[in-house]
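**Student:** Sequence first, then the predicted structure, then my questions.
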Amino acid sequence: MTKPRGRRPGHADTRAAILRSALELFSEFGYDKVSLRAVARAADVDPALIHHYFESKADLFSRSVLDVEINAERALQEILDGPVEHLGERAAASFLATWQAPGARERFIAMFRAAVNDNGPRRVLVEFLSREIFVKVVQRLGLPDPATRASLAVAALLGIVMARDILAMPSLTSLKDAEVIAGLGRVLQQHLVEP
């Protein structure tokens, strides 16, 4: 029996292959530098199949990269449960645990790379972290100016990710998780809780 010629037809595993290839490419090159044709080549499928499964490049990006299970309400409770004096550390620990979940790191790196170049992913990422987590933390604590506090907290998280995981600054990549949580926790505590 001879192997069929040409690109793989649309079977059940085709969508998964497209998603895997898109995640790898977005993670390595960022949003702007990845084309749908490049994803099709990497997945070894006809480019028309990309349009069969996904409406656009943005749709493919959101389904391949942002498809990380983040339970915002559970994260919010983890951050709020406990003494307010340690809220920043709990927020840092929650973020780090989400970051280290299987498959999450690659997805987040792709999001951050895309956020540097494109307003859409930047807006989605910042809005999610700000609105669904940090604004609610500040509101539940009854503190003033939740939007500004949340933006500062998001900036701190994005800064540590950029410096540690994208720029790979040696002094940060060598830190143990407990050291990251302690340092980032102090910054988050200041932004979210302190006057």
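**Tutor:** Perfect, thanks for sending it. Numbers count the residues shown, from 1 in each chain.

**Student:** Please make it C-alpha for all contacts and neighbour counts, starting now.
**Tutor:** Noted.

**Student:** which residues sit against stretch 26-41?
**Tutor:** Outside stretch 26-41, the residues that touch it by CA atoms under 8 Å, 6 or more residues apart in numbering are 18, 21-22, 25, 46-47, 50, 57, 61, 65, 106-107, 109-111, 113-114, 117-118.

**Student:** got the buried residues for that stretch?
**Tutor:** 26-27, 30-31, 34, 36, 39-40 (16 or more other CA atoms under 10 Å).

**Student:** how long is that stretch end to end?
**Tutor:** End-to-end span of stretch 26-41 (CA to CA, to the nearest Å): 14 Å.

**Student:** still on that earlier bit, just the buried residues of the contacts of stretch 26-41.
**Tutor:** Of the contacts of stretch 26-41, these count as buried by 16+ other CA under 10 Å: 18, 21-22, 25, 46-47, 50, 57, 61, 65, 106-107, 109-111, 113-114.

**Student:** Okay, and which of the residues you listed map to helices?
**Tutor:** Here DSSP state H is the test, and the buried ones among the contacts of stretch 26-41 give 18, 21-22, 25, 47, 50, 57, 61, 106-107, 109-111, 113-114 as lying in helices.

**Student:** Which pair of these spans the longest distance?
**Tutor:** The most widely separated members of these, counting by CA to CA, are P47 and I109 (25.3 Å).

**Student:** Take this one as well and set it beside the first:
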Amino acid sequence: MSEPVQQEPSRRGRRPRGADTRAALLAAAREVFSEQGYDGATVRAIAGRAGVDAAMVNHWFGGKDKLFSEAVLQLPFNPNEIVAELLQGDVDDLGSRIVRRFVTTWDVQGGGVFAALIRSVAAHEQVAHALRDFFTRHVFGQVMGKIAADRPELRANLVASQLIGLGVTRYVAEFEPLASADVETLVAAVGPNVQRYLTGSLSS
């Protein structure tokens, strides 16, 4: 009678080393950073969420700071694609399209990278730069250049302030009923104000 084949001990759900481990850490980092911010997130918590040993964070990223940079600061959006999409259609409806596009994207992610950035802005000096660069330079700065309105830099800043404020209220502070309002309710309520920042008078 042959001896029973001995099975290897269970890995308790741990992932094998390799590219899948790196990808799992990035995905877990985005979740944990969005929930707790840079200061609140720990390497152990991120590794646990990914199902790997905490030593893998240092192995793949050299520590929490580099992991944060790759998972959060390198925003998973293509600004040129966003601008091209926003500019399709009548300029008089641009404010509504902007609100719809950003809220819809953020809703799919549950706030996602945006929430991670906002919760980390006081703890990581590169966060403010990343937010400013994305919103005012790569997205709304380009939009203003296409519609040729006066005072484009101020208008781009004002639109960014509206979107960031809306994001903070909906995904970070979670004010109700705004946090659970449907997208079209927000488009109808916030879109006209964004439109004024884009093309309306900025004088009193």
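**Tutor:** That came in fine, so what should we check first? Everything numeric in this text was worked out from a predicted model, so none of it was measured.

**Student:** Give me the TM-score for this pair.
**Tutor:** Overlay of the two chains. TM-score (TM-score structural alignment, normalised by the length of the first structure): 0.83; 194 aligned residues with a CA RMSD of 2.6 Å.

**Student:** picking up where we left off before, quick one: which of the buried residues of stretch 26-41 of the first structure is nearest to A182 of the first structure?
**Tutor:** Closest to A182 of the first structure out of those is S27 (27.9 Å), distances taken as CA to CA.

**Student:** What lines up with the closest one in the second structure?
**Tutor:** The equivalent of S27 of the first structure in the second structure is S34 (alignment by TM-score structural alignment).

**Student:** before we move on, what about S64 of the first structure?
**Tutor:** Looks like S64 of the first structure aligns to A71 there (TM-score structural alignment).

**Student:** For the nearest residue to that match once chain neighbours are set aside, grab the count of nearby residues.
**Tutor:** Distances taken as CA to CA, 6 or more residues apart in numbering place L26 nearest to A71 of the second structure, at 5.3 Å, with adjacent residues excluded. For L26 of the second structure, the number of neighbouring residues by other CA atoms under 10 Å comes to 22.

**Student:** do the one 5 residues further on as well
**Tutor:** Here the count is done by other CA under 10 Å, and E31 of the second structure has 24 residues near it.

**Student:** excluding its backbone neighbours, what's nearest it?
**Tutor:** G112 (6.9 Å).

**Student:** And the one you found, how far from N193 of the second structure?
**Tutor:** On the measure of CA to CA, G112 of the second structure and N193 of the second structure end up 25 Å apart.

**Student:** isn't L152 of the first structure right up against V193?
**Tutor:** No - counting by CA atoms under 8 Å, L152 of the first structure stays clear of V193, with 11.6 Å between them.

**Student:** Common neighbours of these two, please.
**Tutor:** By CA under 8 Å, 6+ apart, no residue touches both L152 of the first structure and V193.

**Student:** In contact with the residue nearest to A71 of the second structure, which residues?
**Tutor:** Taking CA under 8 Å, 6+ apart, we find L26 of the second structure in contact with 67, 70-71.

**Student:** rewinding a little: and the match of S64 of the first structure, what does it touch?
**Tutor:** 26-27, 29-30.

**Student:** go on, V154 of the first structure?
**Tutor:** 126, 129-130, 134.

**Student:** one more time with 7 Å, if that's ok
**Tutor:** 126, 129-130 (CA atoms under 7 Å, 6 or more residues apart in numbering).

**Student:** Tell me which residue of the second structure matches up with it.
**Tutor:** So, by TM-score structural alignment, V154 of the first structure is matched to A160.

**Student:** what about its match, which SS state?
**Tutor:** helix (DSSP: H, G, I helix; E, B strand; the rest coil).

**Student:** if we can go back for a sec, nearest spatial neighbour of the match of S27 of the first structure, chain-adjacent residues omitted?
**Tutor:** Nearest to S34 of the second structure is A116, by CA to CA, 6+ apart, at 3.5 Å.

**Student:** Tell me the residue in the first structure aligned with the one you found.
**Tutor:** The alignment partner of A116 of the second structure in the first structure, by TM-score structural alignment, is A110.

**Student:** same thing with T169 of the second structure?
**Tutor:** Match for T169 of the second structure (TM-score structural alignment): A163.

**Student:** for the second structure, what spans make up the strands?
**Tutor:** Here the second structure has no strands by DSSP state E.

**Student:** now for V103 of the second structure: what does it line up with in the first structure?
**Tutor:** By TM-score structural alignment, V103 of the second structure lines up with L96.

**Student:** Distance of that match relative to D177 of the first structure?
**Tutor:** For L96 of the first structure, the distance to D177 of the first structure - CA to CA - is 8 Å.

**Student:** the more surrounded of these two?
**Tutor:** L96 (17 against 14).

**Student:** Can you tell me how far that one is from L184 of the first structure?
**Tutor:** 10 Å.
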